[in-house]
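Student: I'll drop the sequence and a predicted model, then ask my questions.
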Amino acid sequence: MSTADRGRPRSGHGKGGEPRGRHRQRRRAVDLLFESDLKDVPATTLVTERREVFDTDDSVGEMTGYAVAIVDGVTANREQIDAVISARLQNWKFDRLPGVDRAILRLATWELLYASDVDIPVVISEAVALATELSTDESPAFVNGVLDRIATLAPQARAASAGE
């Protein structure tokens, strides 16, 4: 390995063994989850609408694979995800959170509980990165704290969903 290659991910994977492009997929999913919350429509409906209207648009091509899996998973499990988040908030009400923070927490909670192919530290790191990019200065620390509390449930939840 040359010195220029040191520290670079190998074989199509990013940091922590994550496939490249997953950060972009997560960001696309956050956008859809945020819009869904704002419009009070299922995020899966937004995906379907965009595919119908923009079937030749490259940005819609990005709404495949992992972004759609996130949207589908969050939509299917939203009540449970929201309940888990709400139970781990300290001095906050779920409906009073900034919309983008709700979307990030929903995405990350779904990954923590259902996406056993993603390491727990990667989920938290990615969520904090999204909060840094998309939300307030206080959001990364807030998101990290909530997800640290939710992460304690992840091993049992993942085992249960794998057993189904």
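Tutor: Received the coordinates, thanks. Predicted model only: the values in this text are computed from it and were never measured.
Student: alpha carbons only for contacts and neighbour counts from here, please
Tutor: Fine.
Student: element containing the residue nearest the centre of the chain, please.
Tutor: Nearest residue to the geometric centre of the chain (CA atoms, centre = their mean): residue 107, 2.9 Å. Taking DSSP states H and E as the definition, residue 107 sits inside helix 99-114.
Student: could you say what helices and strands that helix packs with?
Tutor: Where contact means 3 or more CA pairs under 8 Å, 6 or more residues apart in numbering; DSSP states H and E, helix 99-114 is packed against helix 22-39, helix 66-76, helix 78-87, helix 120-134, helix 139-151, helix 154-163.
Student: tilt between the second one and helix 22-39?
Tutor: Angular relation of helix 66-76 and helix 22-39 on a 0 to 180 degree scale: 40 degrees, by axes from the mean of the first three to the mean of the last three CA atoms, to 10 degrees.
Student: which parts of helix 66-76 are buried?
Tutor: Neighbour counts over helix 66-76 (16 or more other CA atoms under 10 Å) mark 66-75 as buried.
Student: next, the one to line up against it:
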Amino acid sequence: MSRRELREQIFRILFRVEFHDPKEYEEQRELFFALEEGEASEKDISYVNDKAEDIIAHLPEIDEAINAVAKGWKTSRMGKVDLTIIRLAVYELKYEEDIPTGVAINEAVELAKKYGTDTSSSFVNGVLAKLA
């Protein structure tokens, strides 16, 4: 899988976290990968799983950073798609040294165009620009 495809898979698995109890993460992860069977290599599955778990472990710090710059918007008020995309991008900005800032923001905007509303891409771009 390409980096973009891997990022999209991470987004999709993180999105599930918003709707399920954290105790159900293991089951949700297994269901997710069962649906993706045959489309991803073991290496890709491992990468997606490891990255998703690391992002989940850093959610308190990520949400704190988002809340600090999103004037008038707190993570509790944001749409789940936008929030998940922003969380993924903030993780890449803060914890992934090999991903340039512009790439992380651009990829987040592209995900917002694909999965969000008409205004998602500009909202995501605005929040991430303040963080960068």
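Tutor: Yep, it's here. These numbers were taken from a predicted model, which means no experiment stands behind them.
Student: now the buried residues of helix 66-76 of structure 1 in CSV, with distance to residue 124 of structure 1?
Tutor: As requested, the buried residues of helix 66-76 of structure 1 are exported to CSV (distance: CA to CA, whole Å):
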residue, distance to residue 124 of structure 1
66, 17
67, 17
68, 20
69, 18
70, 15
71, 18
72, 20
73, 18
74, 16
75, 20
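Student: Kindly indicate whether the residue located most distally from the centre of structure 2 is helix, strand or coil.
Tutor: For structure 2, the residue at maximal distance from the C-alpha centroid (CA atoms, centre = their mean) is residue 38, at 23.0 Å. With DSSP: H, G, I helix; E, B strand; the rest coil as the basis, residue 38 of structure 2 sits in coil.
Student: What's it aligned with over in structure 1?
Tutor: Aligned by TM-score structural alignment, residue 38 of structure 2 pairs with residue 58 of structure 1.
Student: ok so, going back, and residue 100 of structure 1, which of the helices and strands packed on helix 99-114 of structure 1 is closest to it?
Tutor: Closest approach to residue 100 of structure 1 among these is made by helix 22-39 (5.8 Å; CA to CA).
Student: What count of nearby residues applies to residue 101 of structure 1?
Tutor: Per other CA atoms under 10 Å, the neighbour tally for residue 101 of structure 1 reads 23.
Student: my bad, should have said residue 83 of structure 1
Tutor: Residue 83 of structure 1 is flanked by 11 other residues according to other CA under 10 Å.
Student: re earlier: for residue 121 of structure 1, see how far away the match of residue 38 of structure 2 is.
Tutor: Separation of residue 58 of structure 1 from residue 121 of structure 1 (CA to CA, to the nearest Å): 31 Å.
Student: now residue 51 of structure 1
Tutor: Taking CA to CA as the measure, residue 51 of structure 1 falls 33 Å from residue 121 of structure 1.
Student: returning to what we had before: distance to residue 114 of structure 1 for the helices and strands packed on helix 99-114 of structure 1 - can I get that in JSON lines?
Tutor: Below are these laid out as JSON lines (distance: least, CA to CA, whole Å):
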{"stretch": "helix 22-39", "distance to residue 114 of structure 1": "15"}
{"stretch": "helix 66-76", "distance to residue 114 of structure 1": "8"}
{"stretch": "helix 78-87", "distance to residue 114 of structure 1": "10"}
{"stretch": "helix 120-134", "distance to residue 114 of structure 1": "11"}
{"stretch": "helix 139-151", "distance to residue 114 of structure 1": "12"}
{"stretch": "helix 154-163", "distance to residue 114 of structure 1": "6"}
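Student: quick one: which of those helices is nearest residue 113 of structure 1?
Tutor: Short answer: helix 154-163, nearest of those by CA to CA, at 5.0 Å.
Student: Against residue 54 of structure 2, how distant is residue 18 of structure 2?
Tutor: Taken as CA to CA, the span from residue 18 of structure 2 to residue 54 of structure 2 is 16 Å.
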